[in-house]
Structure formats: structure tokens, C-alpha cells
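> sequence unknown, structure follows:
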């Protein structure tokens, strides 16, 4: 078994596409370096994220939007749970989504963002980071297209004005003798197209291999962890794997402090129809998926399963 790929996407994508693709097929995960998101922007974003989560609970809860399914603003500790899980995850988070101009054809699918007035620079910083994530994600999708034998720009139209969401995530510190090894986020697959994750340097992220073993994901400082979501697995007839993963509390002192991370859930356009790619159907891999479905309908179906809709 090979290891999880770790590649620089500053190199020509033709040189790294198959290494990334191999990793996505085998593990559903890869690590990318030189992704183009400036380190000073990452540092500012991490600082402001910590400032927001340090606010009093009653202040944060003012930004919880009832009936919004957690798509924007604040979601309190103990709300979300993994599909089929019996208990809620030990986390709180904030969502920033795409902002579309009034009258845009897809505006009905994307609510306006809300912004905390208590944290200076929050809106400007996370608007900038959202755009940087979007650009990095598109470059990863270009590499995936090359690996699949598709035109390099195949995915550009599928994700243009997509319903992508950036999550600022905090796992509060745990206490007691059971803190070490506790499950902070239960095993789950991501719903979306691909996920780009900042902040996985802190030990705890693990993926489930095809052998049924939990494998730690340990990227170098400043790198992005990328994983395939259910939408892309469905589109590729399972060729690219949406792998179950979880977050466990590490051993030692790190078990007793808060964990922060920033995943970017890159989505197809809400009106994009997910239908198995012909190039991913062959006698060994027949198309056995359900009927084609729009990415919006697929998303809503899955959000209901994880207690967010």
C-alpha cells in the first residue's frame, strides 16, 4: 500500500495529477503544499477565529440563525452529529458562504452571510480567505480532471457560483481521565465535492483505510489536507473515494486544550446534476448509482441526516 500523497501544486499539474489521483483512489485523501493561500492571511484568520470563539456564549448565540440549517453564522456546541451516530459531535462552528449579487439566478439557494460586530476585521479577512480557498480548490479540481482524462477545465463550470461553505471550527478542551483518545467528531464522510482543510497539523485527524484500520493524517505545517466528498465519489462511480474520517483527542497535553481548524467544503453549483461520468463506467465498474440528482437535492437529503436541516 502506498502512502498518502503530499505534492506541491506550484509544479505543473500534469506532473502531479496522477500522484494525487492515485492517493484519492486509494485513500480518498491527499496533502497539497504551495497551495497559494498566503501564510499571513492564514495567521490573521486563525487569530480572529480564536477571538470569536472566546466571546461569551450568549454573544455567540446571537448569531445562530433559526431555521437556517447552520448554513450561515454560528452553530453551538453539541448540535451536529455524524450520519447514523448516536451522540452529537464535541464542537462549535461558524459558517461563511458565497455571497451572490441580488437577482442572481442561484441567490435563492444561498442566504446572506452574517458577521460578528465584536471582532474587528472579521468580514474582510474571511471574505479574502474564502476567495483564496476557492482558487486553491479549483486548481485541485483541474488536477483531478487531468487524472480522469477529462479536459483540464471540466470542473470549472460545475462549481462556478457553487454553494461552498467555509467553516471555522473549535473543539473545546476536554477534562478528566477519558480525555485522551476521546472522539471529538465521529466517523463520517463529507457531503460535498472536495474538502480543503487548514489546521490539521494538530494530531487527531484519522481516515479509515480499506483494511478497516484508522490511519493518522499528519500534514506538514501550512499544508492543506484534501479529501473527496460524496458528490464527487458519486460522479466518478466510486473511482475516487469519499473516505470515512474522524477526529480523536490526541495523547498528552494536547488532549486538554482546544483544537481549531478551518475546512472549506467546496460544492458543485446547486443546479448541477450529478450523473455518473461515462469515462468512469466499464465492465468492472458498472453504473449502479441511483438516478441522477441535483447537487442541491443531494445536499438537503444529507443535511437532514446529520441534524442540520
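Done, it's in. Everything quoted here is computed from the prediction, not taken from an experiment.
> CA atoms for contacts and neighbours, from now on please.
OK.
> which ones are touching residue 256?
Shown in contact with residue 256 (C-alpha atoms under 8 Å, 6 or more residues apart in numbering): 173, 174, 175, 179.
> one more time with 10 Å, if that's ok
Contacts of residue 256 were listed using C-alpha atoms under 10 Å, 6 or more residues apart in numbering, and they are 172, 173, 174, 175, 176, 179, 180, 249, 250.
> In CSV: the residues you listed, plus distance to residue 23, secondary structure and neighbour count.
Formatted as CSV, the entries for the contacts of residue 256 read as follows, by distance: C-alpha to C-alpha, whole Å; DSSP: H, G, I helix; E, B strand; the rest coil; neighbours: other C-alpha atoms under 10 Å:
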residue, distance to residue 23, secondary structure, neighbour count
172, 32, coil, 17
173, 32, coil, 16
174, 33, coil, 18
175, 36, coil, 11
176, 38, coil, 8
179, 32, coil, 19
180, 30, coil, 18
249, 25, coil, 26
250, 25, coil, 19
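> what helix or strand is residue 19 on?
For residue 19, the host element (DSSP states H and E) is helix 13-26.
> Now do that helix: everything it contacts.
With contact meaning C-alpha under 10 Å, 6+ apart, helix 13-26 is reached by 1-10, 27-32, 139-148, 152, 209-210, 226-228, 233, 238-243.
> quick one: the helices in the stretch 101-250 of the chain?
If DSSP state H, counting those that start in this stretch is used as the criterion, the helices of the stretch 101-250 of the chain fall at 122-147, 156-159, 230-235.
> Residue 86: which of those helices is closest?
With C-alpha to C-alpha as the measure, helix 230-235 is the member of the helices of the stretch 101-250 of the chain nearest residue 86 (21.2 Å).
> Tell me what angle the helix holding residue 19 forms with helix 122-147.
Interaxial angle, helix 13-26 versus helix 122-147 (axes from the mean of the first three to the mean of the last three C-alpha atoms, to 10 degrees): 90 degrees.
> next helix or strand past helix 13-26?
The C-terminal neighbour of helix 13-26 among helices and strands, as given by DSSP H and E, is strand 29-33.
> Next secondary structure element downstream of that following strand?
Read in the C-terminal direction, the helix or strand following strand 29-33 is helix 39-53, with elements assigned using DSSP H and E.
> After that following helix, heading C-terminal, what element do we hit next?
Moving toward the C-terminus from helix 39-53, the first helix or strand encountered (DSSP H and E) is helix 57-61.
> Below is structure B, check it against A:
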């Protein structure tokens, strides 16, 4: 299985080796046209930081339910989502399953109270909700900074994979939208219904998902052959994939590969995926195969922005967003 998922080693790029960017861009192109996932090594994020972030996720979910519900998820998709608080619909693969058997807390960029978007109540640009756990906020922010930094360093590879200049994506990611999700998957009993999953088969919504490898099994991928296989966890590597936004932006040339989680390990499982997208107001017009200038592109989908896309997704999949109150939040600048 590990041989089927490409491994990109960033060391030559960091060392300034001649031709490294073009070689890695070609490897990335193959990864996204043949598999939809890839590993990255020598990524610059210390294992100690990842371990501490997993520990923070475990500390959060070990709290009493009352403490967690005090931070209940809101229309900005920030806060705590209780167990079975989401059903995979918009991005489902196959039939819609039962509500997902996990709980999670979501964090976005940590905006100050006087930020213009916060003051205007712009959707998905609200303030984070923090638990009263010593050192927790600092750990989450450190992890977000590290993941964001890696994502930005990878953007030139994505551009070269599409035959574009290395700096093509930079203006779109001046202040990227991102979400760190800290998930808890309890042990699923053998008697659980067949269509209940930790997370049902789905594709991500994001441009880029960075996943710190989990030593407790449960994640599986649907390979191009249609076979579901367990995801490996090679030491020192991060697993990265693209989602619906990347596929749309690349005019469907890049894959968004389905995956799912089933936790029958006998242990509690935690995950800390980091979902990264372009800036809130960036207009993403499909990048067609001829790589024509942005204003002249006529792809298979119309241009879209982050709030346009995420509003429909959230209302369809997250139970807390399925009522009219979420529509009262302004969509300024969208």
C-alpha cells in the first residue's frame, strides 16, 4: 500500500537543489491524477509538536460534556460539535450513512475582537471559542501556524504540477482560510449498524488537507481501482490530499479521493486534520488545461469563493446549520 501513495521528499527543495521544484511538481501532478493522496517527508514540522497537539485533542475531549457544550459550534463552524452532530451528504460517496460517530471541536484563524470581519459578523470569520485548559490555546495556535506554513511552502509545487509559474497561487493565499479539527472517535462496537461510520465515505471540501499520521488505525482510502485499503502510517511523514475545492479549481483534472474512518481498534482514536483553502474573498476560476489567463478561463464550473461554497456544504451536512438562523449572518465581501 505504501508504494501506491507517492512520497514527496522536500529536502532537495529546502537545500536549493537544481531542478527540485520541477521534479517535485511532476511528482505531485502524478499523485493527483493517479491517486489523490501523497506523503510528504522532511516537511519541517517537529514530531514533538504533533504529539503535543494529539495530547491536546485528548485533553479537550476528556472534559465533562457540560464543559464542551459550553463551546457549542456556531454558524461560523467554530466550536464543539457533539457526537453524531453531522451527517455526510453533499460530499458523500454512495448512499448517505447514519450520522457520523465522532465528536469534534473546530478552530479557525484566531481573529481579534476588533477585526473588521468580526465586527461585521462575516460568516466563517468569527472568533475562536477556547476551553479553560492551561496551555491549550497556545498549543493549537502553534500547530495551526506550523500547518499553514507547510501549506504555503507547498503552493509552488501545486503551480508547477499545473504547468504554471511557481508564484501563481500566492495572491489567492494572502491570508488563507483554514480549519483545525480535533476529532475523537470512540470504539465502534461490532454490533453497530453496517452504515454507521466514524466518518462516512466522503471527499474533503478543501484545497489541501494536511493529516498528521495516526498510530491508531481506522482511516481507509478508496483507491482508483475501487478497493478500500487501510492508510499506512510511515514514520515522520504527513499524509496530504485534495478535496472538492482543489478538484473544482483544477477543472476536475486533479482527484478528490474518497476516504472513511471506522474505529474498531479497541482504543479511543483522535485525529487533527488541518483543512486549508484560499483567502475568504479570493475568486477561484477553473484553471483549464491550456493554462490561459485567469480572466479568459471558461472551465466546467463557474468561479466561486470560499463562503459561496462552504455555506451550502455546512447547511447540508452539519445539523446545527440546518435551520434559518445561520442565514442571518452577513455574507459581506463574498
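Arrived safely. None of the values given here were measured: they were computed from a predicted structure.
> Tell me how the two chains score on TM-score.
Once the chains are laid over each other, their TM-score by TM-score structural alignment, normalised by the length of the first structure reads 0.88; 299 aligned residues with a C-alpha RMSD of 2.5 Å.
> Tell me the buried residues within the contacts of helix 13-26 of the first structure.
Buried residues within these, counting neighbours by 16 or more other C-alpha atoms under 10 Å: 4-7, 9, 27-32, 139-148, 152, 226-228, 233, 238-243.
> Count residues in the vicinity of the residue mapped onto residue 233 of the second structure from the first structure, would you?
Residue 233 of the second structure maps onto residue 219 in the first structure, with residues paired by TM-score structural alignment. Neighbours of residue 219 of the first structure under the rule other C-alpha atoms under 10 Å: 21.
> Check the burial of the closest residue to residue 219 of the first structure other than its chain neighbours by counting its neighbours.
Setting aside the residues directly before and after it, residue 219 of the first structure is nearest to residue 201 in space (C-alpha to C-alpha, 6 or more residues apart in numbering), at 5.8 Å. Residues near residue 201 of the first structure, counting by other C-alpha under 10 Å, number 17.
> Is residue 201 of the first structure in contact with residue 254, as I believe?
No. Here residue 201 of the first structure does not reach residue 254: they are 11.9 Å apart, not a contact under C-alpha atoms under 10 Å.
> just to revisit the earlier point, what's the residue nearest to residue 219 of the first structure in contact with, if anything?
With contact taken as C-alpha under 10 Å, 6+ apart, residue 201 of the first structure is in contact with 217, 218, 219, 220, 221, 222, 223, 224, 225, 261.
> same thing but at 7 Å, please
218, 219, 220, 221 (C-alpha atoms under 7 Å, 6 or more residues apart in numbering).
> Name the member of these that has the highest neighbour count.
In terms of neighbours by other C-alpha under 10 Å, the contacts of residue 201 of the first structure top out with residue 219 at 21 neighbours.
> tell me the contacts of that residue?
Applying C-alpha under 7 Å, 6+ apart, one finds that residue 219 of the first structure lies in contact with 31, 200, 201, 225.
> residue in the second structure matching the second one?
Just to be clear, that refers to residue 200 of the first structure. Using TM-score structural alignment, residue 200 of the first structure sits opposite residue 214 in the second structure.
> Same check on the first one?
Aligning on TM-score structural alignment places residue 31 of the first structure opposite residue 39 in the second structure.
> counterpart of residue 304 of the first structure in the second structure?
Residue 304 of the first structure maps onto residue 315 in the second structure when the alignment is built from TM-score structural alignment.
> residue boundaries of the strands in the stretch 201-334 of the second structure?
With strands called from DSSP state E, counting those that start in this stretch, the stretch 201-334 of the second structure shows them at 208-212, 219-222, 228-230, 238-241, 259-261, 269-271, 274-279.
> which residues sit against the first one?
It refers to strand 208-212 of the second structure. Taking contacts as C-alpha under 7 Å, 6+ apart, the residues outside strand 208-212 of the second structure that touch it are 50, 238-243, 272-277.
> again, but for the fifth one
Applying C-alpha under 7 Å, 6+ apart, the external contacts of strand 259-261 of the second structure come out as 197, 198, 199, 200, 201, 202, 203, 218, 219, 220, 221, 222.
> Could you do the third one as well?
When contacts are taken as C-alpha under 7 Å, 6+ apart, the neighbours of strand 228-230 of the second structure outside the stretch itself are 219, 220, 221, 222.
> can you put the contacts of residue 201 of the first structure in JSON lines and add distance to residue 22 of the first structure?
Putting the contacts of residue 201 of the first structure into JSON lines (distance: C-alpha to C-alpha, whole Å) gives the following:
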{"residue": "218", "distance to residue 22 of the first structure": "18"}
{"residue": "219", "distance to residue 22 of the first structure": "18"}
{"residue": "220", "distance to residue 22 of the first structure": "20"}
{"residue": "221", "distance to residue 22 of the first structure": "23"}
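> what sits against the closest residue to residue 244 of the second structure other than its chain neighbours?
With C-alpha to C-alpha, 6+ apart as the measure, residue 205 is the residue that lies nearest to residue 244 of the second structure, at 4.7 Å, once sequence neighbours are left out. Residues touching residue 205 of the second structure, when contacts are defined by C-alpha under 7 Å, 6+ apart, comprise 243, 244, 245.
> And the first one, what's its match in the first structure?
Going back to what we said before, that points to residue 243 of the second structure. Pairing criterion TM-score structural alignment: the partner of residue 243 of the second structure within the first structure is identified as residue 229.
> Regarding residue 80 of the second structure, what is its secondary structure?
The three-state label given to residue 80 of the second structure by DSSP: H, G, I helix; E, B strand; the rest coil is strand.
> Likewise for residue 81 of the first structure?
Quick answer, by three-state DSSP: residue 81 of the first structure is coil.
> Which residue, other than its chain neighbours, is closest to it?
residue 88 (4.3 Å).
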